[in-house]
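Enquirer: curious how this folds, go ahead:
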Amino acid sequence: MNLEHLLSELSQATVHGRTDLDIAGLSYDSRKVEPGYLFVAIRGAHVDGHDYIPQALERGAVAVVAEAGRRLDLPVPLIQVPDPHAALADLAAAFYGHPARELLVVGVTGTDGKTTTCFFTSSVLEAAGYTTALFGTVDFKI
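Expert: All right, here's what the predicted structure looks like:
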């Protein structure tokens, strides 16, 4: 997937460097980066992904997404965004062809009978040839 195409999914991004690169995959874990990957540095409660940018580059990352406002001098394109978590979600959706757009979602609300209605609906849809998943407080099925 082309980096420029991926970046078109981000509404607020500052790009430093070229965007005519092919991206082989995405990762926010530097240990899982492979050659050609886009590394997304995410600051967590205990670990800051920005500290692992050098390791991601060593493993073959060809571009980095980082939090806006960080002063980083990198040998690869740098994409700075306000929220790397949100950017990762948008980039992953684009990279994998927006699979959620193909989902049919049925929601059931009410006071009584929700679980029964959900299982009934799931059974009917499966009998019609659909693949279903069911998430509830009593049970879940994928």
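Enquirer: going forward, measure contacts between C-alpha atoms and count neighbours the same way
Expert: Will do.
Enquirer: buried residues in the top helix by length along the chain, which are they?
Expert: Secondary structure of the chain per DSSP state H: the longest helix is helix 114-127. Buried positions in helix 114-127, judged by neighbour count with 16 or more other C-alpha atoms under 10 Å: 115, 118, 121, 122.
Enquirer: elements contacting the helix or strand just after that helix?
Expert: Using DSSP states H and E, the helix or strand that follows helix 114-127 in sequence is strand 134-135. Helices and strands touching strand 134-135, by 3 or more C-alpha pairs under 8 Å, 6 or more residues apart in numbering; DSSP states H and E, are helix 114-127, strand 140-141.
Enquirer: now distance to residue 92 too, for the buried residues of helix 114-127, in TSV please.
Expert: As requested, the buried residues of helix 114-127 are exported to TSV (distance: C-alpha to C-alpha, whole Å):
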residue	distance to residue 92
115	32
118	29
121	30
122	28
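Enquirer: now do residue 93 against residue 25, distance only.
Expert: 12 Å (C-alpha to C-alpha, to the nearest Å).
Enquirer: and for residue 88?
Expert: 12 Å.
Enquirer: look at those two and report which has more neighbours.
Expert: Neighbours were counted for residue 88 and for residue 25 using other C-alpha atoms under 10 Å; residue 88 has more, 21 against 17.
Enquirer: the residue nearest to the more buried one when sequence neighbours are not counted: neighbouring residues, count only.
Expert: Nearest residue to residue 88 in three dimensions, chain neighbours excluded: residue 40, at 6.7 Å (C-alpha to C-alpha, 6 or more residues apart in numbering). Per other C-alpha under 10 Å, the neighbour tally for residue 40 reads 28.
Enquirer: let's see this one next, to set against the first:
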Amino acid sequence: MKALLQRVREASVTVDGAVTGQIGPGLLVLLCAEPQDTEAVADRLLAKILKLRIFSDAAGKMNRSVQDLDGASTAGGLLLVSQFTLAADCSGGNRPSFTGAAPAALGQALYDYTVAQARKLHPEVATGIFAADMQVALVNDGPVTIWLEMA
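Expert: Take a look at the predicted model:
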């Protein structure tokens, strides 16, 4: 699985003019499943996302995770958005190929599984809608943007 994490001051997802998910300070996570991915891979990726120390401590060093900041006024939300385009292969020309993304049924199953697991492990989880035409708005904090891949 692939994930693009962005530390945000706020983020939201809108579908057909309605907000489907929004958070204040925390992490916007764009998720992409690949054909070989399993629930075990999703578990490892989620564990890394929740423990990654990319929030500032009192000394201004990136030393706190989104979980360390639960309930704090400075961070804590998790917005999970499916994004198959993270699997884009642009090596063959000017039009990306998305054959590296999981088939829709597997992609949705792994996205839904990841969301369910995140809700068990973290108190504030919001989402987009799988396969919808989504508009994502964010205020990047830092900016801090991290690319993760798990196999």
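Enquirer: TM-score for these two?
Expert: Here the TM-score for the pair of chains, by TM-score structural alignment, normalised by the length of structure 1, is 0.34; 76 aligned residues with a C-alpha RMSD of 4.0 Å.
Enquirer: picking up where we left off before, and of the buried residues of helix 114-127 of structure 1, the nearest to residue 54 of structure 1?
Expert: Of all these, residue 122 has the smallest distance to residue 54 of structure 1: 47.4 Å, by C-alpha to C-alpha.
Enquirer: wait, that closest one touches residue 140, no?
Expert: No - because the distance of 11.3 Å does not satisfy C-alpha atoms under 8 Å, residue 122 of structure 1 is recorded as not touching residue 140.
Enquirer: packing partners for the top helix by length along structure 2?
Expert: Counting by DSSP H, the longest helix found in structure 2 is helix 104-121. Helix 104-121 of structure 2 sits against helix 39-51, strand 125-127, with contacts defined as 3+ C-alpha pairs under 8 Å, 6+ apart.
Enquirer: quick one: name whatever helix or strand follows the last one.
Expert: Along the chain past strand 125-127 of structure 2, the next helix or strand (assigned with DSSP H and E) turns out to be strand 135-149.
Enquirer: what angle separates that next one from helix 39-51?
Expert: Relative orientation of strand 135-149 of structure 2 versus helix 39-51 (axes from the mean of the first three to the mean of the last three C-alpha atoms, to 10 degrees): 110 degrees.
Enquirer: by contact count, what packs against strand 135-149 of structure 2?
Expert: The contact analysis (3+ C-alpha pairs under 8 Å, 6+ apart) places strand 135-149 of structure 2 against strand 2-15.
Enquirer: now do the buried residues in the strand it packs on.
Expert: Result for strand 2-15 of structure 2 [16+ other C-alpha under 10 Å]: buried residues 2-14.
Enquirer: what angle do that strand and helix 39-51 make?
Expert: Going by the same axes, to 10 degrees, strand 2-15 of structure 2 makes 80 degrees with helix 39-51.
Enquirer: elements contacting strand 2-15 of structure 2?
Expert: Using 3+ C-alpha pairs under 8 Å, 6+ apart: strand 2-15 of structure 2 touches strand 18-23, strand 26-32, strand 135-149.
Enquirer: does residue 65 of structure 1 touch residue 85 like I think?
Expert: No - contact criterion C-alpha under 8 Å: residue 65 of structure 1 and residue 85 do not qualify, at 10.1 Å.
Enquirer: of those two, who's got more company?
Expert: A count of neighbours by other C-alpha under 10 Å puts residue 65 above the other of residue 65 of structure 1 and residue 85, at 25 against 18.
Enquirer: so what's the more buried one up against?
Expert: Residues counted as contacts of residue 65 of structure 1 (C-alpha atoms under 8 Å, 6 or more residues apart in numbering) are 38, 39, 40, 41, 78, 79, 80, 81, 84.
Enquirer: tell me the buried residues in the strand or helix carrying it?
Expert: Per DSSP H and E, residue 65 of structure 1 falls inside strand 63-67. Residues of strand 63-67 of structure 1 classed as buried: 63, 64, 65, 66, 67 (neighbour count, 16+ other C-alpha under 10 Å).
Enquirer: how much space between the nearest residue to residue 19 of structure 2 once chain neighbours are set aside and residue 43 of structure 2?
Expert: Closest residue to residue 19 of structure 2 apart from its sequence neighbours, by C-alpha to C-alpha, 6+ apart: residue 13 at 5.7 Å. Going from residue 13 of structure 2 to residue 43 of structure 2 by C-alpha to C-alpha gives 24 Å.
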